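Asker: The amino acid sequence is not available; the structure is as follows:
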């Protein structure tokens, strides 16, 4: 069971939830852009005469830049105040979304997507940090539940919304609408953020000079080195991926750990404190989040390719097939706050089991059924998987950050989200490589796409199994530590 002291923040309940609503709106936009651009790639290719390498960076660049900024931005929010950093990221995201929608060339769009991803990475840790700061106890569980629903909806409805916009505005202009849709929403959120998100406290401002620049640079470089080969490989060009960078990234992470210990010994404030690293709930949560995101994120890539290229569905029809995952995931996520307060880590264990059952059902469908009936059956099992997904992501965030001090909420949340982004990049790369290797034989359901997707889903289930073992181990550990009676 998750316990926390009662709220002591002077911000009223209504003001807290208004600030949180602004956070959800901004978080939804940035997470939506992780997946929405995928269905626009054929339109971008035709409109801007983009080559495969440019298309690769239009997608991969956003995720890479997003992951790069999470930990540094979380720390800046901790020491400079979350409202200012949040608004900075939000304004940047709006500006670069507009620029993406007006991009004159594929090269310009690839660069602008990097800048858009950096802005998203600045904004997102402030959402987690604000939840830590504004809420306690059961309210915090509810807030993370709603945030989890937002993550699930944004991830799963990206292809659907992208398909709708392309259908409305056509192949030549629809891809621009995919980016421009962020502009009016963002412009509405900026004044609301300035009005409702609490300003930094004076004590926090006084700490602003104590920022570990070397530590931030080391972790940023390490994230780039680890993620870059996987995001390149995930776009189907794994043979040219710079895998040697993974070794350099591992060395940089080691240097980061040694540097952080030195900073802490001198009495300064490190990016990640040793007490945070020793917190078992945080460590188990990182493992669960990394493995889980590595497994479930690849389902949408495989599903989109299978539905559009294997079954011949349109982008809109493919999006509709994936929608039950989002809708039922949002429903279960909205209830997950109560569940995690009552059952603790067992909530996550149960969610992963349900998720696995749904993925097993999808696996059986795509491997054996052909034609329109396959899409219908797939949608049903994706709905079951979504129910499980909704009670994994936000409860894991709640449990992972439950023992983290409020003043470290942004940086801790950034570490968690970075681990999830790295997990997603690695998982998608492995799953995609297995999928494309399985396409060598065009026989079988959906012209060979069914068996190929089935092979990819085996990797998904293996990664979900790692998350399940970590969650189960933590649940048993917590039960042993729980007071009798």
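Answerer: Received it, and whenever you're ready, just let me know what you need. What you see is a predicted model; the values in this text were computed from it and never measured.

Asker: Please make it C-alpha for all contacts and neighbour counts, starting now.
Answerer: Fine.

Asker: show me the contacts for residue 80.
Answerer: Contacts for residue 80 (C-alpha atoms under 8 Å, 6 or more residues apart in numbering) come out as 200, 204, 205, 207, 208.

Asker: and which of these is nearest to residue 324?
Answerer: Comparing these against residue 324 with C-alpha to C-alpha places residue 200 closest, at 40.0 Å.

Asker: Can you tell me the closest non-neighbouring residue to residue 196?
Answerer: residue 19 (5.0 Å; C-alpha to C-alpha, 6 or more residues apart in numbering).

Asker: Would you mind measuring from residue 136 to residue 202?
Answerer: 22 Å (C-alpha to C-alpha, to the nearest Å).

Asker: And the two? Which one has more around it.
Answerer: A direct count of neighbours by other C-alpha atoms under 10 Å for residue 136 and residue 202 places residue 136 higher, at 20 against 10.

Asker: Disregarding residues adjacent in the polypeptide, which is nearest to that one?
Answerer: Closest residue in space to residue 136, ignoring its immediate chain neighbours: residue 7 at 5.4 Å, by C-alpha to C-alpha, 6+ apart.

Asker: Return the residues in contact with residue 297.
Answerer: 424, 427, 428.

Asker: so the first one sits right up against residue 289, yeah?
Answerer: No - here residue 424 does not reach residue 289: they are 9.6 Å apart, not a contact under C-alpha atoms under 8 Å.

Asker: Just the ones of the contacts of residue 297 in helices?
Answerer: If you go by DSSP state H, those have 424, 427, 428 in helices.

Asker: between those, which is closest to residue 272?
Answerer: So of the ones in helices among the contacts of residue 297, ranked by how close each gets to residue 272 (C-alpha to C-alpha), first place is residue 424, at 22.0 Å.

Asker: Neighbours of the closest one, how many?
Answerer: 26.

Asker: Tell me how far the closest residue to it other than its chain neighbours lies from residue 199.
Answerer: Leaving aside its chain neighbours, residue 424 sits nearest to residue 294 (4.1 Å; criterion: C-alpha to C-alpha, 6+ apart). Distance, residue 294 to residue 199, by C-alpha to C-alpha: 36 Å.

Asker: For those two, indicate the residue with more neighbours.
Answerer: Ranked by neighbour count (other C-alpha under 10 Å), residue 294 and residue 199 place residue 294 first, with 30 against 13.

Asker: residues contacting that one?
Answerer: Applying C-alpha under 8 Å, 6+ apart, the residues near residue 294 are 420, 422, 423, 424, 425, 426, 427, 428, 460, 463, 464.

Asker: Residue 232 too?
Answerer: Residue 232 touches 56, 57, 60, 238, 241, counting by C-alpha under 8 Å, 6+ apart.

Asker: Pipe those residues into CSV and attach neighbour count per row.
Answerer: Below are the contacts of residue 232 laid out as CSV (neighbours: other C-alpha atoms under 10 Å):
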residue, neighbour count
56, 20
57, 22
60, 26
238, 18
241, 16
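
Asker: Okay, one more to line up with it:
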């Protein structure tokens, strides 16, 4: 019997590739807003006379809300229909983008960004869930390859697009274009979603959403993320007490899910983590995003604040990474089912080589040529990135039942958001403390922070190699049958 989405099988949804295109457009829009705002902050400060605390929340409020809703949103899509959840998220994202662009003051902008982040958190687990639902076998790898390319390109090209829009709109009002650009994209995605994305849900009862589990998980993630995303504004050591408090709440959440799971359908099936592919893949994603996301944070700071590059010039410097990510992500999606986790390890080695070369460029090349010279090592790192995000996503979700795909994808992306926040906090702390202690030596600060980036990448490589070795031992211990 044909399985929907299987390559060449009867019953495959003929709209699946068009549905994927709609999902990727909306996913690109939501992920782009994670990075595009970084280069717009100086324009927002000038245009709205925004205090530093509000500027921090323009960035951190989005990331915090995004991470909080991923798992409940994935669960909602699993139980009530992924198309409904997807369209709701896109509508909310489009409206909040409109409010953000029209904000008369920084408080309005912060509120709009929090809502926008929550909407992005609703959209993204539906995308991975729909890929699980609509595709099988090698086609699923290709679909995740396109998703990986979308993630890499949106993160790397955000500063460039932001710089272009600010140049177009001017320093005073250019930041508004960063948000207005989402409106036509969102409207188009809503219209096409009803045309191409299949409807219908699992038909479970509304009480299966596990409200106590939702609240415990949200509270735990909030307590862990808050001191990380507020790291540059909230000084003092007291904020770090929230992290163990959050871990205690998450431990309580785990205990609740085990108890609740014996009687009802839990929000997250904890048996997912008994699958090595899922547990190690989730850990690898957390560690990798800790290093990957923070690269562009310190790069734009170094180029704009240290070398006085414009927003457009700083954005152009990261384009090489996107150019490397796109083809390698597509390739990785095609071959991951044949090569497996070794492909991820190869990608992580390439990224490490690329970032080490960036460090050499900063050491040896004159400041006025740095942005253009680092294009080659960033391209190499981008090639590695495409071999990490896509294959890891495919392998991590490969054994997850389709009925739980949205929730599993939400958990995976929550780990990535936590990793990104931890990475930005750690890398940002290394960068800014070095700037302060050296009285403005941005090059030295960038190189010190880059070492922290590389440490996260190497930790992810250890997780990948652990899975490779475990798989090798399993195959070696499996007896080989010889024909009689």
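Answerer: Thanks, I have it. None of these values were measured; they are calculated from a predicted model.

Asker: TM-score of the superposed pair?
Answerer: Aligned and superposed, the two chains score 0.95 in TM-score terms (TM-score structural alignment, normalised by the length of structure 2); 475 aligned residues with a C-alpha RMSD of 1.8 Å.

Asker: What is the neighbour count of the residue nearest to residue 196 of structure 1?
Answerer: By other C-alpha under 10 Å, the residues close to residue 19 of structure 1 number 22.

Asker: Could you check how far it is from residue 133 of structure 1?
Answerer: Separation of residue 19 of structure 1 from residue 133 of structure 1 (C-alpha to C-alpha): 11 Å.

Asker: swap in residue 340 of structure 1?
Answerer: 19 Å.

Asker: and what of residue 124 of structure 1?
Answerer: Separation of residue 124 of structure 1 from residue 133 of structure 1 (C-alpha to C-alpha) stands at 15 Å.

Asker: Look at these two and report which has more neighbours.
Answerer: Set residue 124 of structure 1 next to residue 133 and count neighbours by other C-alpha under 10 Å: residue 124 wins out with 30 against 22.

Asker: Which strand or helix spans that one?
Answerer: Per DSSP states H and E: residue 124 of structure 1 is located in helix 106-134.

Asker: mind listing what's buried in that helix?
Answerer: 106-107, 109-134 (16 or more other C-alpha atoms under 10 Å).

Asker: what do you get for stretch 183-196 of structure 2?
Answerer: Across stretch 183-196 of structure 2, burial judged by 16+ other C-alpha under 10 Å covers 183, 186, 189, 190, 192, 193, 196.

Asker: can you give me the helices in the stretch 151-300 of structure 2?
Answerer: Along the stretch 151-300 of structure 2, counting by DSSP state H, counting those that start in this stretch, helices occupy 182-196, 211-229, 242-261, 276-301.

Asker: other SSEs contacting the helix or strand where residue 144 of structure 1 lies?
Answerer: Counting by DSSP H and E, the element that carries residue 144 of structure 1 is helix 137-180. Packed against helix 137-180 of structure 1 by the contact rule (3 or more C-alpha pairs under 8 Å, 6 or more residues apart in numbering; DSSP states H and E) you find helix 13-35, helix 41-48, helix 82-101, helix 106-134, helix 315-343, helix 372-390, helix 393-401.

Asker: can you give me the angle the fourth one makes with helix 137-180?
Answerer: With axes from the mean of the first three to the mean of the last three C-alpha atoms, to 10 degrees as the basis, helix 106-134 of structure 1 and helix 137-180 are set at 160 degrees to each other.

Asker: And the first one, by the same measure?
Answerer: Per the same axes, to 10 degrees, the angle that helix 13-35 of structure 1 makes with helix 137-180 is 40 degrees.

Asker: so what secondary structure elements neighbour helix 13-35 of structure 1?
Answerer: So helix 13-35 of structure 1, by 3+ C-alpha pairs under 8 Å, 6+ apart, packs with helix 52-80, helix 106-134, helix 137-180, helix 182-196.

Asker: Other residues contacting it?
Answerer: With contact meaning C-alpha under 8 Å, 6+ apart, helix 13-35 of structure 1 is reached by 59, 62-63, 90, 93, 120, 123-124, 127, 130-131, 134-135, 143, 147, 150-151, 154-159, 182, 186, 189, 192-193, 196-198.

Asker: circling back to that earlier point, of the ones in helices among the contacts of residue 297 of structure 1, closest to residue 378 of structure 1?
Answerer: For those, the closest approach to residue 378 of structure 1 (C-alpha to C-alpha) belongs to residue 428, at 19.8 Å.

Asker: Please verify my assumption that the closest one contacts residue 302.
Answerer: No - with contacts counted by C-alpha under 8 Å, residue 428 of structure 1 stays clear of residue 302, the gap being 9.2 Å.

Asker: Columns distance to residue 52 of structure 1 on top of the contacts of residue 297 of structure 1, output as JSON lines?
Answerer: Shown next, in JSON lines, are the contacts of residue 297 of structure 1 (distance: C-alpha to C-alpha, whole Å):
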{"residue": "424", "distance to residue 52 of structure 1": "22"}
{"residue": "427", "distance to residue 52 of structure 1": "21"}
{"residue": "428", "distance to residue 52 of structure 1": "18"}
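
Asker: in structure 2, which of those remain in contact?
Answerer: Compared against structure 2 with both residues aligned by TM-score structural alignment, their matches' C-alpha atoms under 8 Å, the contacts of residue 297 of structure 1 retain 424, 427, 428.

Asker: nearest residue to the second one other than its sequence neighbours?
Answerer: By the measure of C-alpha to C-alpha, 6+ apart, the closest residue to residue 427 of structure 1 outside its immediate chain neighbours is residue 294, 4.0 Å from it.

Asker: what do we get in structure 2 for that neighbour?
Answerer: Aligned by TM-score structural alignment, residue 294 of structure 1 pairs with residue 290 of structure 2.

Asker: tally of neighbours for residue 204 of structure 2?
Answerer: For residue 204 of structure 2, using other C-alpha under 10 Å, the count is 12.

Asker: Which residue, other than its chain neighbours, is closest to it?
Answerer: Once flanking residues are discounted, residue 204 of structure 2 sits nearest to residue 79: 5.5 Å by C-alpha to C-alpha, 6+ apart.

Asker: for residue 176 of structure 1, same thing?
Answerer: Nearest non-adjacent residue to residue 176 of structure 1 (C-alpha to C-alpha, 6+ apart): residue 101, at 4.3 Å.

Asker: thinking again about what came up before, list residues touching both of residue 19 and residue 133 of structure 1?
Answerer: Counting by C-alpha under 8 Å, 6+ apart, residue 19 of structure 1 and residue 133 have no contacts in common.

Asker: quick revisit: could you pull up the contacting residues of the alignment partner in structure 1 of the residue nearest to residue 204 of structure 2?
Answerer: Using TM-score structural alignment, the equivalent of residue 79 of structure 2 in structure 1 is residue 79. Contact analysis of residue 79 of structure 1 by C-alpha under 8 Å, 6+ apart lists 204, 205, 207, 208, 210, 211.
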